[in-house]
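**Student:** dropping the sequence and predicted coords here.
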Amino acid sequence: MTQAYLRTPAAAHYLGIGKSTLERKRVEGTGPAFRRLGSKIVTYAVKDLDAWASQQVHASTSEAAA
């Protein structure tokens, strides 16, 4: 099976968040796993995006802020 990879704009669109939000999360270390292919090319595996999104489930807004 071939692994699908998305660059930052497409990954952000896939997740339904802004490109700058995804970039900020990458810098902060709070976003999905990524791969750096060269000095400027960052890609995300679709399976890693799905795994990260699955971990972002919260029962209340106060829990999400914690």
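**Tutor:** Noted; the coordinates are in hand.

**Student:** when you work out contacts or count neighbours from here on, use the C-alpha atoms and nothing else.
**Tutor:** OK.

**Student:** centre of the chain to stretch 26-41, how far?
**Tutor:** 9 Å (CA atoms, centre = their mean, to the nearest Å).

**Student:** and the contacts of that stretch?
**Tutor:** For stretch 26-41, the surrounding residues in contact (CA atoms under 8 Å, 6 or more residues apart in numbering) are 7, 22, 25, 42-45, 48-49, 51-52.

**Student:** take this one as well and set it beside the first:
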Amino acid sequence: MNPIDPLLTIAQVAELLGTTERFPRRLVAERRITFVKVGRHVRIPASALTEFITARTVQPITIRRNSLRRAA
């Protein structure tokens, strides 16, 4: 984590992911995302959120149409 890396609140992470606050809280509780505890507050580094999204991005499969046809 870069010292200049901004720390995001749970609400900010939820907004960026387009989810409710419950989802990022569950990610933290299950230790599925890197987080920082500042006193009793939980913050998620922006780089950790980027890594989380990148690791779970699924690339499309390209299939040629000819390979889908069956021989008669």
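**Tutor:** That came through, no problem. Being a predicted model, the structure only gives us computed values, none of them experimental.

**Student:** ChimeraX command to pick out the buried ones of the contacts of stretch 26-41 of structure 1?
**Tutor:** Here is the ChimeraX command that selects the buried residues among those (16 or more other CA atoms under 10 Å):
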select :22,43,44,45,49,52
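
**Student:** from the contacts of stretch 26-41 of structure 1, which land in strands?
**Tutor:** 7, 42-45 (DSSP state E).

**Student:** chain center to stretch 44-52 of structure 1: distance?
**Tutor:** With CA atoms, centre = their mean as the basis, stretch 44-52 of structure 1 stands 7 Å off its chain's centre.

**Student:** ok, stretch 2-20 of structure 1 next?
**Tutor:** On CA atoms, centre = their mean, the centre of stretch 2-20 of structure 1 falls 7 Å from that of its chain.
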